[in-house]
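In: got a predicted structure here, sequence first:
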Amino acid sequence: MADKLKDTLFPLEKVQLFASVLKDVYAPFQPEEFVATVCDKDWPERELKEKMRHTTLCLHKFLPQDFEKAVDILVAIVPKVTGFEAIVLPDYVEMYGQDHWDVALPALGELTKCGSSEFGIRPFLNKDLEGAMKYMLAWADNDDFKVRRFASEGCRPRLPWASGVPALKKDPSLILPILEKLKDDPEEFVRKSVANNLNDISKDHPELVLDICERWQGKSKNTDWIIKHACRTLLKQGNKRAMLLFGFANPELMKVEDFQLSNTSPTIGDDISFSFNLVLNIKEKQKVRIEYIVHFVKASGKTSPKVFQIKEVEMKPGVHAINKKHTFKNMTTRKHYPGEHTFEIVVNGDAKASAKLQLN
C-alpha cells in the first residue's frame, strides 16, 4: 500500500503544478530547477514521508532564507494548492519555524486550510506545550471548519503517523477545553476528530473518558455519536463501565454453546467459517455486542490478539445461531504466519468460548 500511495499521491505532475503555483506568487522562483532538484534519481524509490521531507528541504533552497518572507509566500498559495503536495507547507514550518513562534504558529493555522498542519504542530507541542495549546484553544473557535478540526486533531495524544506528545499522554487536561468547544460542532469532520481524540485518551485514562462520556450522553445526537465512537477501544476491551453506558445486557445471562471451526488445519490464503449458538437467558429484548478475537501468530512466534465485530443488535431471549467467515489471506495490513491460532467468542465484553487451529 505504501508503494502505491507514494506514486499516486505525489507524482511528478503534482510537483510541477506546485512549482507553477509558487512561481505565480513569487516571481524569482525557478520552477524548472526546483522540479529537477526534487525529482532527482532517488525520487522514485523514496517513500511517501521521505518525498515530503525531501521536497521541503528542496523548497528551502528556492525560497527567501528569511523565514517570515518564506512563510508569506506559502500562505499566499493556500487557495491554489488542494492536493496531497500541500502537506509540504506545514512541514516547512515545522522544519524552519522552531525559533519563530510568532510567525510559525499563526502560519500553521492558515496552512491547515489546504493541507492539514496536524503533523507540523507536534514539535511545537513538545517544545512548549502550554504555549502551543493556547493557539489550539483559539483555533477551536475559528470560522473555518478545517482549522477547528486541526485544533482537535493536532493535539491527539496518539495521532497515527505522527510524533508522540508524551506530556499529553500523561496528562490530557489541556485537551479537554478544546473538545468541550467542539463536541457539538456542525461539521462531522470536526466531531469525528473529537471522538478520535477521546479514543486516544481512553487508552491511558479510561475513567476520565468515561466520566466525560457519561456527562455528554443524551445532550444531542452529535454527542451521542461522538461518545460511542470514542469508546470503541473500551468496548473492544470489554470495559464493564462502557458496556453499561451503552445499555448492553449483563453477560452473565448469556452463554455460547457448540462453537465449531469448519477447518482446524487451514493453509495461509484459505477462508474458514465458524458457528455457535448464543443462548440468552434474559427476560426481554436487550442490546448484545458479539465479537471474536483471533490470537494471530507473529513473525517472532509470539501471538497478538485482534478483535473483530460480528454484530451489535437488540436480541430476544432464547437461542440464536451465529455463523461467520474468516479469511487467512495476506493483506497489506496483516501478514499471516504458520502456527497455533486461538479463536475466542466474546459477548458483551466477556469471553464465552474458545477453539484452536493450526495454520499451515
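Out: Cool, got the structure. Numbering: from 1, shown residues only.

In: every contact and neighbour count from this point should use C-alpha atoms.
Out: OK.

In: pull the number of nearby residues for residue 341.
Out: 19 (other CA atoms under 10 Å).

In: also residue 243?
Out: 23.

In: once you drop chain neighbours, what's closest to it?
Out: Closest residue to residue 243 apart from its sequence neighbours, by CA to CA, 6 or more residues apart in numbering: residue 235 at 6.5 Å.

In: remind me which helix or strand that neighbour belongs to.
Out: helix 232-236 (DSSP states H and E).

In: name the helices or strands packed onto that helix?
Out: helix 188-202, helix 240-245 (3 or more CA pairs under 8 Å, 6 or more residues apart in numbering; DSSP states H and E).

In: flag every buried residue along the shortest one.
Out: Buried residues in helix 240-245, counted by 16 or more other CA atoms under 10 Å: 240, 242-243.

In: strands of the protein, residue ranges please.
Out: 254-261, 271-280, 286-297, 303-315, 318-327, 339-347, 350-359 (DSSP state E).

In: those: which one's closest to residue 169?
Out: Within these, the stretch nearest residue 169 is strand 303-315; the backing value is 23.1 Å (CA to CA).

In: circling back: got the strands of the chain as CSV, with distance to residue 7 columns?
Out: Shown next, in CSV, are the strands of the chain (distance: least, CA to CA, whole Å):
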stretch, distance to residue 7
strand 254-261, 41
strand 271-280, 32
strand 286-297, 31
strand 303-315, 30
strand 318-327, 29
strand 339-347, 35
strand 350-359, 35
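
In: in addition, the following structure is provided for comparison:
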Amino acid sequence: MSQTISCMIMRGGTSRGPYFNMSDLPSDREACAEILMKVMGSGHELQLDGIGGGNSLTSKVAMVGPSTHPDADVDYLFAQVSIIEKKVDFAPNCGNMLAGVAPYAIETGLFPAQKDKTTVRIHNLNTGKIIHSTVLTPNGQVEYKGDITISGTNSPGAPIELTFLDVEGAKTGKLLPTGQKTNLIDSVEVTCIDAATPVVIINAAQLGKTGHEAPSELDEDHEFMSRLENIRLQAGELMGMGDVSESVIPKPILLSPASQGGTVCARYFVPHKCHKALAVTGSIAIVTACCLPGTVASKLIGENENTSFFTLEHPSGKIELTAQRKEDNPSELNSVSLIRTAKKILSGTVYLN
C-alpha cells in the first residue's frame, strides 16, 4: 500500500513548494529528509518523480505546526531540497515561503481567523526568531485575490505584511560574526553580517562587475563564480560556521549603485546560482547592513541614520522594506517589515511510492 501525506502547494512570494503539517512528518531530521526527497523528486534535474520544479526556487518545503514558543502561535520549519543531489538542508531560512505560513495555518485550523485581518505570530525553527504575519481574512476566510504585484511574479494578490523581529544573529548568534564591519578576503573588502540569514556583502566593482548583469551572465562566468565561492568559503570560516562547502549559507550578495531610483542594486546568490529576484531574508540582511555605518552597504549608499524606507533593485524589479530603528541607537533595528503575496495552488495528497 502506498504511503501518502496531505499537503498544500502554494506560491509564497517568489518561491513555490508544498506546505505540510509537522505532525504528518517524522521529527527525526534524517527520516524527514528521506520523505522530502521523495516528495520533491531529488536525484533528477527535472525532479520527474516528485513535485519539485527543477529549480532551487521551486524545490522548497515549509512545515508548520503548533507553537513551542510562548510568544508565537505556530512553528515554521523550512527545508531546501537539492535537485540533483539527494540532500536536504534545514540550516537556511526562506522569507518568501514564510509568506504562505499564516494562510496555511488558518486554512488548516492551526490558528483561527479573526475579523477582517489576522496576525499570526510565527516561530521560525531554523533561526529561533519571531515573525508577525498579517493577512486579510474577510468573513473568516483567507483572501488571496488583490491588486498587489511583487516583482518576480506574474499574478497580483492580497498583501501579506511580514514583520521580522530581532533579526540579529539568526544562525551565528551575532550580527557581526567576525567581530568586524568589514574584512579583507583575497584583497576584497566584504561585510559578513547575520541578520535574518548569514550573508557576505561585496561591492560588485571589487570583483570587476557592474552589479547590473543578468543572472545568466553571472552564472556563465565560471571564473567569477569560482572566485565568489572561494570568498564565501573563507567567509564561512571567519564567521565561525566552519566548512560551509556543503551548506547553502552564508549567501554571497553583490551590491552596486541603484539605476532605477532605488536605494541600491543587488545580485543575490543561492549560493551557486544568481537568484532571478531577491530573497526576503537576503533583503533584510542588506537593509540591516545599510543602517550600520562602516559596512560595505552603508559606504555604497552614503551613511544616513534618518533613512527608514529602502528600495532594493534586483533582476526582476524591486523590493521595498521598512526598517524600525531603535530610538537610542539608530544604527540598530527593532524590526524590518515588507509586503509579500501568496497563492494557494493545490490541496491534496502526495504519494511516496
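Out: Right, received. Where do you want to start? As the structure is a prediction and not an experimental result, all values here were calculated from the model.

In: could you get me the TM-score between them?
Out: Remark: TM-score between the superposed chains equals 0.27 [TM-score structural alignment, normalised by the length of structure 2]; 161 aligned residues with a CA RMSD of 6.9 Å.

In: ok, back up a step: quick one, which of the helices and strands packed on helix 232-236 of structure 1 is packed in tightest?
Out: helix 188-202 (a mean of 23; mean count of other CA atoms under 10 Å).

In: could you say what helices and strands the helix or strand hosting residue 350 of structure 2 packs with?
Out: Element membership for residue 350 of structure 2 (DSSP H and E) is strand 342-351. Identification of packing neighbours for strand 342-351 of structure 2 by 3+ CA pairs under 8 Å, 6+ apart yields strand 4-12.

In: quick one: contacts of the strand it packs on?
Out: For strand 4-12 of structure 2, contacts defined as CA atoms under 8 Å, 6 or more residues apart in numbering pick out 16-21, 24, 96-100, 104, 340-352.

In: can you name the next helix or strand after that strand?
Out: strand 15-21.

In: tell me which helix or strand comes right after that following strand.
Out: helix 29-40.

In: the following helix or strand past that following helix vs strand 4-12, what angle?
Out: Heading C-terminal from helix 29-40 of structure 2, the first helix or strand you meet, by DSSP H and E, is strand 60-66. For strand 60-66 of structure 2 against strand 4-12, the angle by axes from the mean of the first three to the mean of the last three CA atoms, to 10 degrees is 110 degrees.

In: tell me what strand 60-66 of structure 2 is packed against?
Out: Using 3+ CA pairs under 8 Å, 6+ apart, strand 60-66 of structure 2 sits against strand 15-21, strand 74-81, helix 95-98, helix 101-107.

In: could you check the angle strand 15-21 makes with the second one?
Out: Taking the same axes, to 10 degrees, one finds strand 74-81 of structure 2 and strand 15-21 inclined to each other by 130 degrees.

In: for strand 74-81 of structure 2, packing partners?
Out: Against strand 74-81 of structure 2 (3+ CA pairs under 8 Å, 6+ apart) you get helix 29-40, strand 60-66, strand 88-89, strand 116-124.

In: same check, this time on the last one
Out: When contacts are defined as 3+ CA pairs under 8 Å, 6+ apart, helix 101-107 of structure 2 sits against strand 60-66, strand 116-124, strand 130-137.

In: the strands of structure 1: which one's closest to residue 111 of structure 1?
Out: Nearest of the strands of structure 1 (CA to CA): strand 303-315, 37.1 Å.

In: and the angle for the closest one with strand 339-347?
Out: Using the same axes, to 10 degrees: strand 303-315 of structure 1 against strand 339-347 is 30 degrees.

In: now do the buried residues in the strand holding residue 350 of structure 2.
Out: Buried residues in strand 342-351 of structure 2 (16+ other CA under 10 Å): 342-344, 350.

In: same deal with stretch 216-235 of structure 1?
Out: 216-217, 222-235.

In: can you put the helices and strands packed on helix 232-236 of structure 1 in a markdown table and add distance to residue 359 of structure 1?
Out: Listed next are those as a markdown table, based on distance: least, CA to CA, whole Å:
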| stretch | distance to residue 359 of structure 1 |
| --- | --- |
| helix 188-202 | 33 |
| helix 240-245 | 33 |
